[in-house]
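> sequence and predicted structure, then a few things I'm wondering about:
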Amino acid sequence: IVADPQKAFDAFQRAADAGNPTGKIRLGEAYITGKGVSKDANHGLALIEEATAQNNSAFYTLGDFLSRGDFVQADADAGIKAFLAAGEAGNAYAFIRLGEIYRDGTLVPKNAKKSIDYYRKAAAMGQSQALLALGENYVYQRYGAKFNKNIGVQLITDAAKQGNEQAVATLANLQISGKGLPKNAAKAVKSLTEAADRGNSRAANMLLAIYRDGRGKDIPQNISKARDILVRYEKLYAPQDLARERIVLLAASATSVTDFKELAASLSGAPPAIQSSTISRLRYTNPNAYVYVAQDRLKQRGLYSGPVNGLLTRSTIQAMNKLCQESPSAKRCDGGPLDNVAANLISVLLN
């Protein structure tokens, strides 16, 4: 089905008019992002707030918009309040988001104790993803060097024992990097292959990423092997995930303007739901491909008039900064367009 924001908006409007709270949430999202209708963030937020009376998931959506600040002004108090309501209503992911907020300190001052407590709360609700995230925070010392990496490895191991597929892939990745586990790239690749053969899609994807991007001298980049891996395990992927990985793999071998043009065309034809995340991934796999896509889309929006060639020129940076000004969170772009925080926002706005 070809995406049609206007038809989607009309359908959401009918659902909302019929009293469907999910329709009201989606209608609110459309107004906030301007998809299928002129942007009206305040009206969109009001619609989602109305939906909270009938649908607890609306609290999470509200907290998401108010905490990220991509399309509306970030509001720490209101965002946290919405996530707390969602969490108390049974949404463990809301507590994970609260853990992220207090870990990162971009919305409120960093508070390691609160962050850990919220992750633990989500884990107590049976959410193994919370154990995995908390474990990674310890291993990568996101709370500071005083927190024990061994505790982090144990938490990730516990998540794997609970059946979390990503945790299995993360443990292998730690073996490759030597963070928290003895460095052994060959053993890591073997465990990923065995897990993928058992049907673990996250292990297959980690294996793909390892050869697509390379891991330095430990595992050199091997595009041919990455292609074989994607073909071998493609049945483990959901259709949209498979589409994204094919595009990112295409980017890994793109070196010319002709290659970048083909990549941009493939991206434009991909489902809208995966385009932002795919653009963001390009920055890591092939920065020049990321810049090319940005130039192409900025030119379509009338924000850039220079050559579309994948080179990060001064005029390209200026155009990206103009794009950032469309968001209430424009300061997130202060680190430059290739900074991780900035690239994530730019990827959302380019979509």
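Alright, I've got the coordinates. Residues are numbered from 1 along each chain as shown.
> contacts, neighbours, all on C-alpha from now
OK.
> how about the helices of the stretch 51-200 of the chain, start to end?
Taking DSSP state H, counting those that start in this stretch as the test, the helices found in the stretch 51-200 of the chain are 57-68, 76-88, 92-104, 112-124, 128-139, 149-161, 165-177, 185-197.
> which elements pack onto the fifth one?
Secondary-structure packing of helix 128-139 (3 or more C-alpha pairs under 8 Å, 6 or more residues apart in numbering; DSSP states H and E): helix 112-124, helix 149-161.
> between these, which one is closest to Lys187.
helix 149-161 (16.3 Å; C-alpha to C-alpha).
> use this one as the comparison:
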Amino acid sequence: MWMRSDRVLVGGVILGAGLLFGTVGTSIAQDAGSAVAPAASQTAAPSADQRSARERGEAKIWGLDGEAKDPAAGVALLEQAVAEGDVSAMRTLGDILMWGGPVPADPQRGVTLLERAVKAGDGRARTILGKHLLGGWVIPRDAARGRELLEERVAADDPDAQTALSQFYLYGTGLPKDWTKARALAEAAAKAGKGEALWKFGEMLMWSERDPQAAQAALERAGELGEAGAWATLAEGAMYGFLGGRSTSRAKFAGYAAKARAAGNDRIEVLDAIRQMWGITLRASGPKTIERLTEAADAGNGEAAHYLVALLRDGNQLNIRKDRPAAQAALDKYKTLFTDGDYERYALSIEAARRRDPAGLAAMAERVQAEPGALSGDGAKQLYAANPNLAIYLIQQDLKKQGLYSGPLDGLAGKRTIRGMARVCRTLPGDLDCREKILSPSVVGAILTRE
């Protein structure tokens, strides 16, 4: 995806810090990166003494059905349900422990619980465990078994498994990239009423510019299946000229933006602010951009709040200056729109942005390494955007430990650093470009967060 963006100097190399920060090539890990809270019941919940230990545990973990949010108590109830042989509780708790979030992650225990649920015949546990084994995000990759588990569920016409396997083939994560298989699986899931894989396929097809009409058709179908993000993707493609030529494409923005808003999509307000910032069919204005994002965040738009904090932290080298005190003030003002982990990661990135001298890099590297989860989620991306030299410094430290770098720890991406990064990059999944895009956010983030 082309995007004008902040440009930063790293060891003599100019790079766009915003390039690929959008949805292009998004790994399936981002979709699978957290356990999903069960939907709140639309009917009156049974009284506490009528609900099972698992139901009460889920309610306490996520704060549902009138329960005060108490993750620790919720886990205790789920453990009780597991001890009673509740297979759904094994799957639910296993899923939560793989990534953590409401409670600390414990992948080893998570795998044990998921394996028990799989052995008991739980199909959803098969899909969850298959995704983790194939993705290799928090446990060692076992691509053969992961694919086997997912294919078993695909054979049973499970749209969740079809969606997951489609994206593994689409992005080349753990499997060779195969868009033909990705599309077939996306179509199968769409027939069952699930449009996520069709959305992701259409998105990749659109940004690749292989077939704009087919991409538009796939994304529209995904939107009609209830994927609000597909309408926002279409709006984004329209504004950047990816839907049939620049003027023809941009004329489609308003219609897709209206559909995205009607579907309750938050990202569309960020896209409108980006149009204002860069002057895409609007007069470019930094102050109006900040005003748009602030209004959206005031209305409870979490995506706008995240984008606003990052923009104030980094500036854009055109019409918005870096203002780190304002970034911290915005982060504090909109704290309720961030998860606890995201709040800490953004706060760390703001602090890191101020520390670019050698002593500061060393001190911040120590801080990052001492904080569990500092690079999880989009932490690596935010850290690289805020202080690319710190990200390179952290990579240099790791390369030294592996004997892949003998130069100074200076945070500069010189030839020896690039050579070491490329060697590590070639061992990572996901069909990364380890030559031309070795300093892109997607590659640097993958190197920073690798096990």
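Ah, there it is. Everything numeric in this text was worked out from a predicted model, so none of it was measured.
> can you give me the TM-score here?
The pair, once superposed, lands on a TM-score of 0.87 when counted by TM-score structural alignment, normalised by the length of structure 1; 346 aligned residues with a C-alpha RMSD of 2.7 Å.
> and the helices and strands packed on helix 128-139 of structure 1 as CSV, adding mean neighbour count and distance to Ser224 of structure 1?
Below are those laid out as CSV (neighbours: other C-alpha atoms under 10 Å; distance: least, C-alpha to C-alpha, whole Å):
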stretch, mean neighbour count, distance to Ser224 of structure 1
helix 112-124, 20, 39
helix 149-161, 20, 30
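> for the aligned partner of Gln141 of structure 1 in structure 2, what are its contacts?
Aligned counterpart of Gln141 of structure 1 in structure 2: Gly241 (TM-score structural alignment). Contact partners of Gly241 of structure 2, counting by C-alpha atoms under 8 Å, 6 or more residues apart in numbering, are 247-250.
> and for Gly178 of structure 1, nearest residue in space, chain neighbours not counted?
Asn184 (7.4 Å; C-alpha to C-alpha, 6 or more residues apart in numbering).
> aligned to the one you found, what sits in structure 2?
Match for Asn184 of structure 1 (TM-score structural alignment): Ser285.
> strands of structure 2, start to end?
Secondary structure of structure 2 (DSSP state E): strands at 7-10, 13-16.
> can you tell me what part of structure 1 the first one aligns to?
Mapped onto structure 1 using TM-score structural alignment, strand 7-10 of structure 2 spans no residues at all.
> tell me which residues of that strand are tucked away?
Residues of strand 7-10 of structure 2 classed as buried: 7-8, 10 (neighbour count, 16 or more other C-alpha atoms under 10 Å).
> is it true that the match of Asn184 of structure 1 touches Gln276?
Yes: counting by C-alpha atoms under 8 Å, Gln276 is a contact partner of Ser285 of structure 2 at 6.0 Å.
> the most centrally placed residue in structure 1 - nearest residue in space that isn't next to it in sequence?
Centroid-nearest residue in structure 1: Ser277, 5.5 Å away (criterion: C-alpha atoms, centre = their mean). Excluding the flanking residues, the one nearest Ser277 of structure 1 by C-alpha to C-alpha, 6+ apart is Ser347, at 7.1 Å.
> so which of the buried residues of strand 7-10 of structure 2 is the closest to Trp199 of structure 2?
Nearest to Trp199 of structure 2 among the buried residues of strand 7-10 of structure 2, with distances taken as C-alpha to C-alpha, is Arg7, at 30.0 Å.
> gap between that closest one and Lys381 of structure 2?
Distance of Arg7 of structure 2 to Lys381 of structure 2, given as C-alpha to C-alpha, to the nearest Å: 15 Å.
> for the aligned partner of Leu225 of structure 2 in structure 1, which residues are in contact?
Alignment note (TM-score structural alignment): Leu225 of structure 2 maps to Met125 of structure 1. When contacts are counted by C-alpha under 8 Å, 6+ apart, Met125 of structure 1 is found next to Ala92.
> okay, the buried residues of strand 7-10 of structure 2 in a markdown table with distance to Gln328 of structure 2 next?
What follows is these, written out as a markdown table (distance: C-alpha to C-alpha, whole Å):
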| residue | distance to Gln328 of structure 2 |
| --- | --- |
| Arg7 | 22 |
| Val8 | 21 |
| Val10 | 25 |
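> closest one to His306 of structure 2 out of the residues you listed, please.
Taking C-alpha to C-alpha as the measure, His306 of structure 2 sits nearest to Arg7 out of the buried residues of strand 7-10 of structure 2, at 19.6 Å.
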